[in-house]
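Engineer: dropping the sequence and predicted coords here.
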Amino acid sequence: MDAFEYRPNPANIIFGSGSISKTGDQLKRHGLSKPLILSTPEQTGQAEALRKILEGKVEVVGIFSEATMHTPLHVTEKALKYCEEKSPDCLISIGGGSTIGLGKAMSVRNGLFHIVIPTTYAGSEVTPVVGETVDGKKTTRSDPKILPSLVIYDLDLTMTLPVGLSVTSGINAIAHAAEALYAQKGDPITNLFAQEGTRALARALPELVKDKSSVSARRDAQYGAWLCGTCLGSVGMSLHHKLCHTLGGTFNLPHSETHTIVLPHALAYNAPKVPEAMKMLADALPESNGDPIQGLNTLLAKTNAPRSLKAFGMKEEDIDKAADIAVSNAYWNPRSVERDLIREVIRRAWAGEDARTDL
């Protein structure tokens, strides 16, 4: 076995049906009594429900419900100003990647204890990474201080998650695991997490398409999302995430849908250089027949996942701009990042073609 370093991020995880009810006790355990709740406008109802759960235990100083995708700086600044006015002693993000991203961007700036209650399968809650958008460009920041202090996974909060979003946030989570398998600083422990997380999600997502109320599928999906997110939190990112940050931040494309569409194409580009990682991924994907690209194409087809960036408003003339931005900043990737080839990767994702390893 090759030499390696394993540096797990410290995390306090509470997992189980009804676990949101433990939030008040957890606040008291950590000596906290004045939380500020964060959400998107669409999830204000869940934020209000959490406020009611906390009534009589702590003083909720307010709800900031303007979180939005790609964590634009102007929203973060507005939330920080609101935070100063309310003087909370902690933040609680309830929602998906947009809300969690806002909470991370705030806590790393003001040092507040950050509790996350995820309602999707994005996995951002267990990573020390935040992507922020300024003037149409999304940049990624990694710092141990970004990692939330406590994560409460409540199965019940995912039961009404729409099937389409369940699928795309689940594939987004698989993307974290896939890149971890060939990360520059990978290790065998993270590889185990990546395979198990991918296996759980690949099992759960087709079942959710058949029965969105399946408790076992929801449990598998949440479990898989936690494992996959933990992988991304332990190792670095490569081509897939860089492309998605470029596309999402520059063209305001939806986060999880963009990850879903790009993933098989980015993997196909890197596949020739990472045969061991591809074998591990193939072992975790059903119906792959030893080919993880085929396995992903099949999974996307079985779950009716989106395949085309064009369908979300990206224009054909944007492909060249995206390729230029994607290669403008140097970053590690197992295969050399060549502009013309990356343009073709983006074009295929834009057109909605099946991924293939012929570049």
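Structural biologist: Structure received.
Engineer: from here on, contacts and neighbour counts on C-alpha atoms
Structural biologist: OK.
Engineer: tell me the SS of the residue nearest to the spatial centre of the chain?
Structural biologist: What sits nearest the mean C-alpha location of the chain, by Cα atoms, centre = their mean, is A122, with 3.4 Å. The three-state label given to A122 by DSSP: H, G, I helix; E, B strand; the rest coil is coil.
Engineer: separation between it and P272?
Structural biologist: Note on A122: its distance to P272, by Cα to Cα, to the nearest Å, is 27 Å.
Engineer: please apply the same query to C228.
Structural biologist: Distance, C228 to P272, using Cα to Cα: 23 Å.
Engineer: quick one, which of the two is more surrounded?
Structural biologist: For C228 versus P272, neighbours defined as other Cα atoms under 10 Å are more numerous around C228 (37 against 14).
Engineer: wait, is that one part of a strand?
Structural biologist: No - the assignment for C228 (three-state DSSP) gives helix, which keeps it out of a strand.
Engineer: what is the subsequent helix or strand relative to the helix or strand in which S256 is found?
Structural biologist: Taking DSSP states H and E as the definition, one finds S256 inside helix 255-270. Using DSSP H and E, the helix or strand that directly follows helix 255-270 along the chain is helix 275-284.
Engineer: state the distance from the residue nearest to the centre of the chain to E276.
Structural biologist: As for A122, its distance to E276 is 25 Å (criterion: Cα to Cα).
Engineer: likewise F113?
Structural biologist: In this view, F113 and E276 are 39 Å apart by Cα to Cα.
Engineer: contacting residues for A323?
Structural biologist: By Cα atoms under 8 Å, 6 or more residues apart in numbering, the contact list for A323 reads R339, D340, I342, R343, I346.
Engineer: before we go on, here's another structure to hold up against the first:
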Amino acid sequence: MRFLHDTLPQRVRFATGDAAGQLSAEISEAGFERPMVIAADNEKELAVRVTEGLPVAVWHDEVIMHVPADVAARARSVARAHHADVLISIGGGSTTGLAKAIALATGVPIIAVPTTYAGSEATDVWGLTENSAKSTGTDRRVLPRTVVYDAALTLTLPVGMSVASGLNALAHCIDAMWAPRADPINATLAGEGARALNSGLPRIVADPTDLGGREQALQGAYLSAVAFASAGSGLHHKICHVLGGMFDLPHAQTHAVVLPHVLAFNAPAAPEAARRIAAAFDAPSAAAGLASLYTALEAPTALRDHGMPESGIEPAAAAVLAAAPSGNPRQLTSANLNALLRAAWEGEPPR
């Protein structure tokens, strides 16, 4: 056994029902005096509650999916103009992504308060979109110094979005099994993350007010993101980054649709990863376990339902082939990527 594993330095405060208290304590302990609060307009009421009593220097609500470069530039200008000494992101992956874009250029630290299961809060991965292309990279400056998890903040997340967001987290688990820096530590974290999501997400569908289920989903989202941050982006994430940048598709739903197809594609060539995934689902095979979960969740299945044009299949396959990481368990070709994307576009059963 021989591998190199990086563990990212980060504090996690997990306290259901006490996000405001945990955030206040973190700000006080660190001595921050000019927080910039980043929250989309539809999260403003929640953000006001969570930040009550804090010396907020400026509020910023221009949050757009996939973090367009011009949106990031305006947010950086706001941070500089108000001399922000900490960024408080309250929301999902797009909100955290915008905070990361600011931190990447300014070095201002981030405290993340997630309201979805995106997992971006636990990674040092940033992404920016410009001219229909999404660029991503890693930088320690964008890793939030602290994450405040409060399952009560996810209660207003609709069931459909909870499902898509949770499956986005599950994609981190599965991709971490065969990503460029996959190792036994990542695989263990990813396996436990998948186990928690497989348990928590059906509970949320059965009862959206089930805080225990939402706590399990948050736990799974965190474990999956930590595994992904260390293992790197595998085939699944390269596909979704290409699709999101080219067609401005909804992030979570795109991940949810693509995941079963990548699993079916790679699993036969990665038997140990497939065994771990099957064990996490307590299923006879990885594909059977994922299919059972998707049926229980009534998960999204077709890219065409989310705005991808049929004419985009071939150019997307070419872009994925150019961006795909080396070392994928199965050899990639233009033909098999076209077949994978067409099946995902049409909503066919994974092959």
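Structural biologist: Yep, that arrived. Predicted model only: the values in this text are computed from it and were never measured.
Engineer: rewinding a little: between F113 and E276 of the first structure, which one's more packed in?
Structural biologist: F113 (20 against 12).
Engineer: ok, the more buried one - contacts?
Structural biologist: Counting by Cα under 8 Å, 6+ apart, F113 of the first structure makes contact with D89, C90, L91, S107, P148, S149.
Engineer: just the closest of those residues to P306 of the first structure, please.
Structural biologist: Nearest to P306 of the first structure, judged by Cα to Cα, of those is P148 at 30.3 Å.
Engineer: quick one: residues contacting the aligned partner of the closest one in the second structure.
Structural biologist: In the second structure, P148 of the first structure lines up with P144, judged by TM-score structural alignment. Neighbour list for P144 of the second structure: Q10, P109, I110, I111, A112, E121, A122, T123, D124 [criterion: Cα under 8 Å, 6+ apart].
Engineer: and M161 of the second structure, how many neighbours?
Structural biologist: As a burial measure, M161 of the second structure scores 15 neighbours (other Cα under 10 Å).
Engineer: what does it correspond to in the first structure?
Structural biologist: Structural correspondence for M161 of the second structure with respect to the first structure (TM-score structural alignment): L165.
Engineer: what's the mean deviation for the helix or strand that contains its match versus the second structure?
Structural biologist: Here L165 of the first structure, judged by DSSP H and E, is contained in helix 163-181. Following superposition, helix 163-181 of the first structure is found to deviate from the second structure by 0.8 Å on average (mean Cα distance after the TM-score superposition for the first structure).
Engineer: what's around P10 of the first structure, how many residues?
Structural biologist: The tally of other residues near P10 of the first structure (other Cα under 10 Å) stands at 12.
Engineer: can you tell me the SS state at it?
Structural biologist: The three-state label given to P10 of the first structure by three-state DSSP is coil.
Engineer: can you give me the separation between it and T71 of the first structure?
Structural biologist: For P10 of the first structure, the distance to T71 of the first structure - Cα to Cα - is 24 Å.
Engineer: ditto for A266 of the first structure
Structural biologist: In terms of Cα to Cα, A266 of the first structure sits 24 Å off from T71 of the first structure.
Engineer: likewise G170 of the first structure?
Structural biologist: 20 Å.
Engineer: so between the two, which is more surrounded?
Structural biologist: More crowded of G170 of the first structure and T71, by other Cα under 10 Å: G170, with 28 against 25.
Engineer: who touches the more buried one in this structure?
Structural biologist: Per Cα under 8 Å, 6+ apart, neighbours of G170 of the first structure: Y121, A122, L201, L205, A221, A225.
Engineer: ok, which pair from those residues is furthest apart?
Structural biologist: A122 and L205 (13.4 Å).
Engineer: thinking again about what came up before, just the buried residues of the contacts of A323 of the first structure.
Structural biologist: R339, I342, R343, I346 (16 or more other Cα atoms under 10 Å).
Engineer: in a markdown table, list these along with distance to M159 of the first structure and secondary structure.
Structural biologist: Shown next, in a markdown table, are these (distance: Cα to Cα, whole Å; DSSP: H, G, I helix; E, B strand; the rest coil):
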| residue | distance to M159 of the first structure | secondary structure |
| --- | --- | --- |
| R339 | 42 | helix |
| I342 | 38 | helix |
| R343 | 39 | helix |
| I346 | 34 | helix |
